[in-house]
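Colleague: next one to model:
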Amino acid sequence: MTSSERPDTPAVDDPNTPTLSHDAIFDLLSNEYRRHILYHFHEQPQAVATVDELVRHLRTQFDARAAGDTDQLRIQLRHSHLPKLESHGILEYNERSETVRYRDGSEIERLVACAKSAKIPV
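Modeller: Now for the predicted structure:
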């Protein structure tokens, strides 16, 4: 397996897997952009994406007007959402290369799957 592929099952006893409080998890999932970033990684076999790929993903998930200007969305990701997810150990964000590496863990994976299945169609 290459370093950018996700394992089929997360290592539950992995000391690098973040342990988050329920409040932190629900706070991370409370923002629709952060949820959709996590959905993106949850659905993809690759654990690495560029900021531009995440911007394109968000723009396909939301009406372009709702997602706003592409540059504005990129700024929100780079200065708010990606650092917040990184500070909780969910992903690693390299500002220089503008790449994001998802660090899946069993707890967050279960909650992302639950949040995704609970989406109410519009």
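Colleague: switch to C-alpha atoms for all contacts and neighbour counts from now on
Modeller: OK.
Colleague: hey, where'd the helices end up in the protein?
Modeller: With DSSP state H, the ranges of helices along the chain come out as 22-29, 32-43, 51-61, 64-67, 70-76, 82-87, 106-117.
Colleague: sequence B follows; please return its structure for comparison with A:
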Amino acid sequence: MSPASDGGSDTSLSREEMYSLLASRWRRYTLYCLFVYTTPVSLATVADTVAEFEHGVPAETIPDERLTVYMRLYHTHVPKLASAGVVDYDQSEDTLSPDTGLAQLEPYLRADALDDLDDHGSWPIER
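Modeller: Here you go, the predicted structure:
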């Protein structure tokens, strides 16, 4: 477990906390990655996927945006998800895994995914 995570064990999120966590499109995209990829998944892979989702092109074609996404995830979004017990971030490996709080968000994520995917049609880059 990383220093960024409090472990999240037996954590129950309030409705307000859940809505706050899911308010950010980037945090939702990050959490979708935990369902799509085998975990643990590297933060770099998640950042690439978020950048592709945002811009609709392969991440390697937008290096500046790719770096911006990685840095924002690393400094802002992942710590918020980790402190809520939704993800476990292993800083030494630079990987994300689901934590116990993710199960509480899953029904909301499923509903949000339909809206998010309607905006983009599908995952931007087929894996």
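Colleague: what's the TM-score for these two chains?
Modeller: The TM-score (TM-score structural alignment, normalised by the length of structure 1) is 0.74; 107 aligned residues with a Cα RMSD of 2.5 Å.
Colleague: okay, the helices of structure 1 in JSON lines with distance to residue 93 of structure 1 and mean neighbour count next?
Modeller: JSON lines is the format used below for these (distance: least, Cα to Cα, whole Å; neighbours: other Cα atoms under 10 Å):
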{"stretch": "helix 22-29", "distance to residue 93 of structure 1": "16", "mean neighbour count": "14"}
{"stretch": "helix 32-43", "distance to residue 93 of structure 1": "13", "mean neighbour count": "18"}
{"stretch": "helix 51-61", "distance to residue 93 of structure 1": "9", "mean neighbour count": "17"}
{"stretch": "helix 64-67", "distance to residue 93 of structure 1": "21", "mean neighbour count": "11"}
{"stretch": "helix 70-76", "distance to residue 93 of structure 1": "13", "mean neighbour count": "15"}
{"stretch": "helix 82-87", "distance to residue 93 of structure 1": "7", "mean neighbour count": "18"}
{"stretch": "helix 106-117", "distance to residue 93 of structure 1": "18", "mean neighbour count": "15"}
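Colleague: between the ones you listed, which one is nearest to residue 15 of structure 1?
Modeller: Checking those against residue 15 of structure 1 by Cα to Cα gives helix 106-117 as the closest, at 12.2 Å.
Colleague: in structure 1, which residue is closest to the centre?
Modeller: Centrality entry for structure 1: nearest residue to the mean C-alpha point is residue 38, 3.0 Å, by Cα atoms, centre = their mean.
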